[in-house]
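**Student:** Sequence plus the predicted model coming up.
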Amino acid sequence: MSTLSTHLLDHDRTVAKAPTSAVPTARPAADAPALSGSDLRGADRPGADLPSAERLNWLRAGVLGANDGIVSVAATVVGVAGAATGVSTLAVAGVAALVAGALSMAAGEYVSVSSQRDAERVLRAHGVRDAEESLTNPWHAALASLVAFVVGGVVPLLAMLGPWGGEARVVATFAAVVVALVVTGTVSARLGGAPAGRAVLRNVVGGSLAMAITYGIGSLVGLAV
């Protein structure tokens, strides 16, 4: 027998004599909890404990509706205040902006979310989207947007129609709008998991510019007519 064959034979005998206890085996821990089917389904999906897409959709619509209501109604009444100081004129302009803006926001959200739902149905039909996941509801988004717009728009309207007069109306409206925009900016940032400071700054700067520009235009129009 050759030297190579002798070494191979000795190696095989050594492996055969090795105790089986030396070979590690995987054993489940005695105290490991049993996972149900629902646990397994949730465990393999990152963010399974996050709010549903439908809930996030109407929350988004509500925050955007409130923010738009604050800015658009404030810009309208401040712009009119630059040209006219009559309380009745400001009230008519503010209510008109409130109603028109709320209906416009609701219609826009309904159309937008309806298109999103159509896309979700296509994804579901092709197996890309889980059939158990609920579709976004355009009616929920439209209603949330309409209500939020009215609530947000009431803030500058009440500030403009307060018991003060003259330039104090514009100052009071400006202050109320800034506070309201800080609130909506903070809420929107927390919903999206973004830093609140940046969102608040965008809201306040954008709303302030809108009011300043419309007030300037209203003042020019008032001088012209």
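**Tutor:** Sure, I can see it. Numbering: from 1, shown residues only.
**Student:** all contacts plus neighbour counts: C-alpha atoms, from now on.
**Tutor:** Fine.
**Student:** who touches the residue nearest in space to the middle of the chain in this structure?
**Tutor:** For the chain, the residue nearest the mean C-alpha position is Arg60 (3.6 Å; C-alpha atoms, centre = their mean). Applying C-alpha atoms under 8 Å, 6 or more residues apart in numbering to Arg60 gives the contacts Ser188, Leu191.
**Student:** can you tell me how far it sits from Val92?
**Tutor:** 29 Å (C-alpha to C-alpha, to the nearest Å).
**Student:** Would you mind pulling up the elements that the helix ranked longest in the chain packs against?
**Tutor:** As assigned by DSSP state H, the longest helix anywhere in the chain is helix 87-125. Where contact means 3 or more C-alpha pairs under 8 Å, 6 or more residues apart in numbering; DSSP states H and E, helix 87-125 is packed against helix 53-83, helix 138-160.
**Student:** Alongside the first one, take a look at this:
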Amino acid sequence: MIRRHAERHRTDTIGWLRASVLGANDGIVSTACLVLGVAAAQGTHHAVLVAGTAGLVAGAMSMAAGEYVSVHSQADTEQADLDRECSELRIDSPGEHRELAAIYVGRGLDPGLAKQVADQLMAHDALGAHSRDELGISEALRARPLQAALASAGSFSVGAVLPLVVVVVAPHDTLLVAVSATSLVFLALLGGVAARVGGAGVRVGAIRVLLWGALAMAVTAAIGAVFGSVG
């Protein structure tokens, strides 16, 4: 009896990891930018906190809705392809055998072995073989709309809470510096952790997120300062 070797790959987590990192990054950047803009425009401490809280709620709902719709569209496309493949298997099974064998030949198998592999895989799970090797759809990479939506909303909320906590505890006259500095630290940590989990370089991941976050906050604070001076 052949034992199946249980091995987890990073691609098994790519769906939720992408949604979580995107949500947390957006939560930190958008909320920090919002409170910095209001603070730079000479808003009161209460106004800054209200704006940040409203941004958290609105952003989390927007992330969840957007991610759900986007990923659901992908899931609908995958299902349409699978339905069409089912129909083709019913109508022209020999042709589908040849098509699958040709895929394996293209990957380097000789024609005889490719035919044997195609025959055995189709006897075991014809749709699974075609969805995986012809359509590129695997169970690990299947679109999961609800999971993506919840991950995005939850991670956005976690990210957005971080600058809001700083707003609550920091004195009003130090808000700009405190929120900017702590948010950049949060972004660097997030980028490093995401890169680590995804198997990429930690330093590169941290710097990439840090630079874009710093640019967004600088632009927003500058615009807020302009409006504050005009008002």
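**Tutor:** Noted; the coordinates are in hand. Everything numeric here is computed off the predicted structure, so don't read it as measured data.
**Student:** Can you pull the TM-score for these?
**Tutor:** The TM-score (TM-score structural alignment, normalised by the length of structure 1) is 0.73; 182 aligned residues with a C-alpha RMSD of 2.2 Å.
**Student:** Let me have the helices and strands packed on helix 87-125 of structure 1 in JSON lines, adding distance to Thr186 of structure 1 as columns.
**Tutor:** As requested, those are exported to JSON lines (distance: least, C-alpha to C-alpha, whole Å):
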{"stretch": "helix 53-83", "distance to Thr186 of structure 1": "10"}
{"stretch": "helix 138-160", "distance to Thr186 of structure 1": "15"}
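**Student:** Of all the ones you listed, which one comes closest to Ala224 of structure 1?
**Tutor:** In terms of C-alpha to C-alpha, the element of those nearest to Ala224 of structure 1 is helix 53-83, at 9.4 Å.
**Student:** So what's the gap between that closest one and the chain middle?
**Tutor:** 14 Å (C-alpha atoms, centre = their mean, to the nearest Å).
**Student:** Can you list the buried residues in it?
**Tutor:** 54, 56-83 (16 or more other C-alpha atoms under 10 Å).
**Student:** And stretch 87-106 of structure 2, by the same measure?
**Tutor:** Buried residues in stretch 87-106 of structure 2 (16+ other C-alpha under 10 Å): Leu89, Glu96, His97, Glu99, Leu100, Ala101, Ala102, Ile103, Tyr104, Val105.
**Student:** for stretch 136-146 of structure 1, same thing?
**Tutor:** The neighbour-count check on stretch 136-146 of structure 1 (16+ other C-alpha under 10 Å) flags Thr136, Asn137, Pro138, Trp139, His140, Ala141, Ala142, Leu143, Ala144, Ser145, Leu146 as buried.
**Student:** try stretch 159-179 of structure 1
**Tutor:** Ala159, Met160, Leu161, Arg169, Val170, Ala172, Thr173, Phe174, Ala176, Val177, Val178.
**Student:** a markdown table please, covering those residues and showing secondary structure.
**Tutor:** Listed next are the buried residues of stretch 159-179 of structure 1 as a markdown table, based on DSSP: H, G, I helix; E, B strand; the rest coil:
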| residue | secondary structure |
| --- | --- |
| Ala159 | helix |
| Met160 | helix |
| Leu161 | coil |
| Arg169 | helix |
| Val170 | helix |
| Ala172 | helix |
| Thr173 | helix |
| Phe174 | helix |
| Ala176 | helix |
| Val177 | helix |
| Val178 | helix |
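**Student:** Which of the residues you listed sits closest to Tyr215 of structure 1?
**Tutor:** Minimum distance to Tyr215 of structure 1 across these is 8.9 Å, recorded for Val170 (C-alpha to C-alpha).
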